[in-house]
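Student: For reference, the sequence and a predicted model appear below.
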Amino acid sequence: MNSTYPTSARGPADHEVRDQILAAATEHFRHYGYAKTTVSDLAKSIGFSKAYIYKFFESKQAIGEAICATCLRQIETEVSAAVAETDLPPEKLRRMFKAYTEATLRLLFHDRKLYEIAASAATEHWPSVLAYEERIGKLLREVLQAGRQSGDFERKTPLDETATAIYLAMRPYLNPLLLQYSLDYTEDGPTQLSSLVLRSLSP
């Protein structure tokens, strides 16, 4: 994916030591949780000095952001692939609702320890999350614009207003903090919401 996710990282992004730190940190967070882990803990588990880790990441949050950004890129890749499978704007919108929910559930709730990173990211508005939300808005506007051009969607409401309203409808299934309270509705909710949204978009 061409999008970049801003993270507070140091050193070359493709450095193998950086990747090694991220892999070790991911495993450490899985076992002990993000909140309870310090950079010193990571240094001990990896076998590096804390000072050496700081050559690549300025803080624990920077490490968490890099891990979070990887998860978000995976979600975007899955959603983009699902949307690209059809040329029909209404179906693209349905697939967005469904794919975002399924990918978020799979990546963020499969491992409750890593969920702590997602929760921190959402709560503290990390740059990687803000970039992710911008990408969702961009994709929404593209689908809406295509639907207006094809005659499937109404054109009277300002595009940005429509995109924002739809994003707010999707948000309980996109935001990990909110999704945990919507688990009972994840099977049918996205389909029902997308159907409601599509009816409101009819010309």
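Tutor: Nice, thanks for sending it over. Owing to the predicted nature of the structure, the values given are computational and were not obtained by experimental measurement.

Student: hey, let's count contacts and neighbours off CA atoms from now on
Tutor: Fine.

Student: who touches residue 140 in this structure?
Tutor: Counting by C-alpha atoms under 8 Å, 6 or more residues apart in numbering, residue 140 makes contact with 93, 163, 167.

Student: redo that, cut-off 10 Å
Tutor: By C-alpha atoms under 10 Å, 6 or more residues apart in numbering, the residues touching residue 140 are 92, 93, 96, 134, 146, 159, 160, 162, 163, 164, 166, 167.

Student: ok, these vs residue 32, which is closest?
Tutor: For these, the closest approach to residue 32 (C-alpha to C-alpha) belongs to residue 134, at 31.4 Å.

Student: What separation is there between the closest one and residue 183?
Tutor: Noted for residue 134: a distance of 24 Å to residue 183, by C-alpha to C-alpha, to the nearest Å.

Student: Equivalent analysis for residue 9, please.
Tutor: The spacing between residue 9 and residue 183, counted by C-alpha to C-alpha, is 34 Å.

Student: of those two, who's got more company?
Tutor: Neighbours of residue 9 and residue 183, each counted by other C-alpha atoms under 10 Å, are more numerous for residue 9; the result is 19 against 13.

Student: can you give me the helices in the protein?
Tutor: Ranges of helices in the chain, per DSSP state H, are 16-32, 39-46, 50-53, 60-84, 89-108, 112-124, 127-150, 159-174, 176-179, 189-201.

Student: Comparison target, given below:
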Amino acid sequence: MKNTHASPIAARGPADHNVRDQIVAAATDHFSRYGYEKTTVSDLAKAIGFSKAYIYKFFESKQAIGEMICANCLREIENDVRAAVDAAEHPPEKLRRMFKTIVEASLRLFFQDRKLYEIAASAAGERWQATVAYEERIRDLLQEIVQQGRLSGDFERKTPLDETTKAIYLVMRPYLHPLLLQYNFDNTEEAPAQLSSLVLRSLSP
């Protein structure tokens, strides 16, 4: 997870995106090596060659930098999920692919960038804006799929849409929430297929 494209989350100061990107890139490298807790703003300033005061012109705190990195990591997962969903033609297959890809992408973050995953876990536990926004977008995508399935006749229409969406999201949540995923490793191979099949049976008209 080395995407260092800056997002508007927690950014401030001069409109110099190159500098922001440089700070985020250095922070991503340091957090990957040493972890979020062990890296200070002084460490980042030293690595980039800026003063700590100059960094504070762009980010109000270390957490603000961490939140941008977290947003980038979660955006990569979301992009993978949307690509998988868009590649499917019918709503039931879209739902299956959504389950499968969320698990695969989340596991990839955990095993390839463990220290960055720890930032995501911390962010989820403290309800940082980046994770709240990510969860909202995932729920929105899920609702889109359910609506498409109702229009196509694949899914039942009696249950209120928001109730259906929330219920399915709660089924998926242990595999997309960073804090919960670490307790569900034993089921990650079977869970996507089994859970999506269960949900699809419940959605049958």
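Tutor: Cool, the structure landed. The structure displayed is predicted, hence computed values, not measured ones.

Student: TM-score of the superposition?
Tutor: TM-score for the superposed chains, counting by TM-score structural alignment, normalised by the length of structure 1: 0.94, backed by 200 aligned residues with a C-alpha RMSD of 1.5 Å.

Student: residue closest to the middle of structure 1?
Tutor: Nearest residue to the geometric centre of structure 1 (C-alpha atoms, centre = their mean): residue 72, 3.6 Å.

Student: who's in contact with it?
Tutor: When contacts are counted by C-alpha under 10 Å, 6+ apart, residue 72 of structure 1 touches 5, 66, 78, 103, 104, 107, 108, 118, 128, 129, 131, 132.

Student: run the last query once more with 8 Å
Tutor: Residue 72 of structure 1 sits in contact with residue 132, where contact means C-alpha under 8 Å, 6+ apart.

Student: Now check it against structure 2: what is it aligned to?
Tutor: Taking TM-score structural alignment for the superposition, residue 72 of structure 1 sits opposite residue 74 in structure 2.

Student: Residue 120 of structure 1 now?
Tutor: Under the alignment by TM-score structural alignment, residue 120 of structure 1 pairs with residue 122 in structure 2.

Student: With residue 190 of structure 1 instead?
Tutor: Under the alignment by TM-score structural alignment, residue 190 of structure 1 pairs with residue 192 in structure 2.

Student: cool, and residue 138 of structure 1?
Tutor: By TM-score structural alignment, residue 138 of structure 1 lines up with residue 140 in structure 2.

Student: how deep is that match tucked in, by neighbour count?
Tutor: Around residue 140 of structure 2 there are 13 other residues, counting by other C-alpha under 10 Å.

Student: same deal with residue 159 of structure 2?
Tutor: Using other C-alpha under 10 Å, residue 159 of structure 2 has 10 neighbouring residues.

Student: Residue 105 of structure 2 and residue 30 of structure 2, how far apart?
Tutor: For residue 105 of structure 2, the distance to residue 30 of structure 2 - C-alpha to C-alpha - is 22 Å.

Student: Over to residue 153 of structure 2?
Tutor: In terms of C-alpha to C-alpha, residue 153 of structure 2 sits 51 Å off from residue 30 of structure 2.

Student: okay, these two: which has more neighbours?
Tutor: A count of neighbours by other C-alpha under 10 Å puts residue 30 above the other of residue 153 of structure 2 and residue 30, at 20 against 13.

Student: Grab the nearest non-local neighbour of the more buried one.
Tutor: residue 39 (6.7 Å; C-alpha to C-alpha, 6 or more residues apart in numbering).

Student: The corresponding residue of structure 1 for the one you found and residue 29 of structure 1, how far apart?
Tutor: By TM-score structural alignment, residue 39 of structure 2 lines up with residue 37 in structure 1. Distance of residue 37 of structure 1 to residue 29 of structure 1, computed by C-alpha to C-alpha: 7 Å.

Student: These two: which has the busier surroundings?
Tutor: residue 29 (23 against 15).

Student: residues touching the match of residue 120 of structure 1, list them.
Tutor: Going by C-alpha under 8 Å, 6+ apart, residue 122 of structure 2 touches residue 179.
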